[in-house]
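[1] for reference, the sequence and a predicted model appear below.
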Amino acid sequence: MPNSSPPVTTEAAPSEQPVIRWTEAGEERSALWRSERGAPPPKRVVLADDTTTADTAYRQACEGTALLWRGDFHNARQLLQALARRADNVPARKRKKAAQVVPVADAFHQHRLAQSQRARMLGMLLIPFNADYSIPLRRAPDVKTACTEAWGPADAAAGASVASLRELLGITSAHEWRRKGVEIAALGEPPHNRIHPHYGVFSPVRGEYIQLVATAHLPKPPPGQTSLMAFDVGTGTGVLSAVLARRGVRQIVATDQDPRALACARENLAQLGVADQVQVVQADLFPEGQASLVVCNPPWLPARPSSPIERAVYDEGGRMLQGFLKGLTAHLAPKGEGWLILSNLAEHLGLRSRAELLEAFERNGLRVISRIDAKPQHPKASDASDPLADARSREVTSLWRLAAIQ
């Protein structure tokens, strides 16, 4: 039986890329280990195929044993779905405990922990890849293009690799987002209004914050200048730079630290025909110089991200938010404005109070010119089954217009 192979201990190779090891047909095998969130290779690995039952797989995955799939690819997907159903079938005693009244911040952290444990368990179903990113399984799809976008060009010298099926599904989903693009109403009429997010770069699916930037009153250029200079701090896909460019801002500097985001922004801005208005540079927060408008849409929740893609949502310790506020006045031209786009979800989750935010403005020499609010329209905002439904139902996204205290 494939799932009766003896588990073995996995150790990272003395190189940048960790290695996963297992025993197959009486021989020790190894391959490169791929994990976007930086998870170490599983220490215990057994083989699994079409004869492996969902109950057996669930028990092994919960125990921390990974299953390297050797059967039909579509059956692997069905097994992953079965594992997800078991993970979501919470026993009555746990549902009762979860229903007890706890501080909202504790409920948030419990939810995050449960999601992390669920992801770890589902990540135990593994898929093999050849050196060219083909999958040596029956009925396996062609994922070479999607894997190249996520992992870079295939390297024959690197040999075979292994990743979780859940990660592969994320890669193929990201490829479809990139291929089809996301329609952004603020960028005009289709088909010339699409943003194409790359793998690992957060997709601009929440349109309310984009619309705020598209409609807020633009500041005037400094005395003696005819054009407005703008900074887009943490540009991501480049969507806010594109909106500002379509609004007629002729000089924009967009920054990001992530090479994936920089490449994504450059591609989107070129595709939208506004690349000549936007300079994309790698920087930690601000570029050099000053601007009449400095825009920043930092991660909204001060919590630790569990993967690179979550850095667009979770900002541990509020580092980016505090860094933006601390450096803003030095980068504002005379009579310039800083636009901070921020949800108040953190306030409703007990992670940051409104008083703390206002105190941070004052502490960094900033005053509020005005605030423009918008209610979220995404599906989770009205999903009563969401564990954070109460907080999400009261969420408001705001554009804070900030200026230096004179």
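    Thanks, I have it. Numbering: from 1, shown residues only.

[2] for the rest of this, base every contact and every neighbour count on C-alpha atoms.
    OK.

[3] list the buried residues for stretch 367-378?
    Going by neighbour count (16 or more other C-alpha atoms under 10 Å), the buried part of stretch 367-378 is 367-368, 373-374, 376.

[4] wait, residue 75 touches residue 50, no?
    Yes - using C-alpha atoms under 8 Å, residue 75 makes contact with residue 50 at a distance of 6.5 Å.

[5] if we can go back for a sec, take the buried residues of stretch 367-378 and keep only those in strands.
    Among the buried residues of stretch 367-378, DSSP state E puts 367-368, 373-374 in strands.

[6] could you point out the longest helix of this structure?
    What stands out as the longest helix in the chain, according to DSSP state H, is helix 104-122.

[7] next SSE after it?
    Downstream of helix 104-122, the first helix or strand assigned by DSSP states H and E is strand 125-129.

[8] and the contacts of that next one?
    With contact meaning C-alpha atoms under 8 Å, 6 or more residues apart in numbering, strand 125-129 is reached by 61, 66-69, 80, 135-136, 160-166.

[9] now intersect those with the strands, please.
    Within these, residues falling in strands by DSSP E are 66-69, 161-164.

[10] okay, one more to line up with it:
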Amino acid sequence: MNQPPVVEWTEADEPRSARWRSENGTPPPRRVVIADDRTKADDAYRAACEGTALLWRGDFHNARQLLTALARRIDRRPRKAPPADVTQAFHVHRAAQNHRARILGMLLVPLDATLAVPLHRAPDVREACTRAYGPAEPATGETAGETEATATAAEGTDPTASLVSLRELLGLIGANEWRRKGVEIPALGGDRIHPHYGVFSPARGEYVDLVAEAPLPADELAFDIGTGTGVLASVLARRGVRRVVATDQDPRALACARENTERLGVAGQVEVVEADLFPAGRAPLIVCNPPWVPAKPTSPVEYAVYDPGNRMLYGFLNGLADHLTPDGEGWLILSDLAEHLGLRTHDELLDAFAKAGLTILGRHDITPRHPRARDTSDPLHVARAAEVTSLWRLGTADRGTSGTP
């Protein structure tokens, strides 16, 4: 078993250490200094830019204010005009996002053995942390009694404690609020989907509307590939599909989909199973909403947005014919944003259909409704404004073509 990463620092002239928590796999910082309510934002920003993390020991609300101050300093840095080439603009934009995340991730807060934040005026984050990290545990390889004895023996060091970036912690808190409140889905009659941490929220409802409105080829069985929150499986069940097999390989997504289908009263129709893409057998309807952009994700939730090398897209297409019934349809829900960003061409997509032995039976389009499509200050505005999301109805090649690309 891999040992959890550890971050080490010196405090009050004593060596300290704690478990390092990072959902996106960021390594523990090599240098850590103590910061508190007396720390000036300019000093904190300079240290963060130099790769030194700041472990906060002051008031929690002041830590949030310092994080905001760091963000302002990043945002006011002189910016070059975005490259004329949209693909280069995308890569520059991603690099800027990563730089921002790295700097803001340098402000750290402690978590105690119960996953609480032992700082003045800190909110109760135990539920949010438990849902993201799992239950609090003693240090690896130790019983609770051994942990307590070790902590007593080592001055200033508690092996059950951990450190996390404040930015990540605030993300956990926000995700937990989304899970509590849920996201209203018009296609489900206004009922709500409750996304778990690390599972993509169906806040952009246009792709859900496509699945809710396309004509069903059959109602006895459907596969939902990469179900995530279970929203599309639930929509199909509400439309009258008698049995839906929803697959995913992420344990968080599987738990999330099961919880949502139970809450929506469709668990009797929807079977949620762990699988990499397809379950066993064939179905007359197979639905897939893969990540839309072929780029590398940098956090758990980005795996629903970025698909390195088009792995899931091409995996779905190449396996579709083997899992469709003879007159079945595969519904591919895909934005053309990658095409407008120069990351994949329309001809490459059509060629992938042909190589997989598929033909286009029809296509339904919808334009995005999210605010970023109208935000002219967005460096990717030209691509976002031109974006169209499509539901491609695909069949095996021997059916013939009845639609137009």
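    Received, thanks. If you're wondering where the values come from, they're calculated on a predicted model, not measured in any experiment.

[11] would you report the TM-score computed for these chains?
    TM-score for the superposed pair, counting by TM-score structural alignment, normalised by the length of structure 2: 0.92. Supporting figures: 379 aligned residues with a C-alpha RMSD of 1.0 Å.

[12] picking that back up, which one of the ones in strands among the contacts of strand 125-129 of structure 1 sits closest to residue 270 of structure 1?
    Proximity of those to residue 270 of structure 1 (C-alpha to C-alpha) peaks at residue 163, which lies at 33.0 Å.

[13] now the angle from the longest helix of structure 1 to strand 65-69?
    50 degrees (axes from the mean of the first three to the mean of the last three C-alpha atoms, to 10 degrees).

[14] in structure 2, what stretch matches helix 104-122 of structure 1?
    Aligned using TM-score structural alignment, helix 104-122 of structure 1 spans residues 86-104 in structure 2.

[15] the matching stretch vs structure 1, average offset?
    Mean deviation of stretch 86-104 of structure 2 relative to structure 1 after superposition (mean C-alpha distance after the TM-score superposition for structure 1): 0.6 Å.

[16] and the helices in the stretch 101-250 of structure 2?
    Using DSSP state H, counting those that start in this stretch, the helices of the stretch 101-250 of structure 2 run over residues 126-133, 144-153, 166-181, 206-213, 231-238.

[17] what span of structure 1 lines up against the fourth one?
    Under TM-score structural alignment, the counterpart of helix 206-213 of structure 2 in structure 1 spans residues 208-215.

[18] OK, contacts around the alignment partner in structure 1 of residue 243 of structure 2?
    Matched by TM-score structural alignment, residue 243 of structure 2 corresponds to residue 251 in structure 1. Residue 251 of structure 1 is in contact with 227-230, 277-279, counting by C-alpha under 8 Å, 6+ apart.

[19] got it, and residue 281 of structure 2?
    Residue 281 of structure 2 sits next to residue 323 when contact means C-alpha under 8 Å, 6+ apart.

[20] closest one of the contacts of strand 125-129 of structure 1 to residue 152 of structure 1?
    Distances from residue 152 of structure 1 to those, taken by C-alpha to C-alpha, are shortest for residue 161, at 13.5 Å.

[21] returning to that earlier point: distance check, the match of residue 243 of structure 2 against residue 292 of structure 1.
    Using C-alpha to C-alpha, to the nearest Å, residue 251 of structure 1 is found at 11 Å from residue 292 of structure 1.

[22] please enumerate the shared neighbours of those two.
    Common contacts of residue 251 of structure 1 and residue 292 (C-alpha under 8 Å, 6+ apart): 228-230.

[23] those residues, buried ones only, as a ChimeraX selection?
    Applied in ChimeraX, the following selects the buried portion of these according to 16+ other C-alpha under 10 Å:
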select :228,229,230
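
[24] distance to residue 307 of structure 1 added to the shared contacts of residue 251 and residue 292 of structure 1, as JSON lines?
    Output for these, formatted as JSON lines (distance: C-alpha to C-alpha, whole Å):
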{"residue": "228", "distance to residue 307 of structure 1": "37"}
{"residue": "229", "distance to residue 307 of structure 1": "34"}
{"residue": "230", "distance to residue 307 of structure 1": "30"}
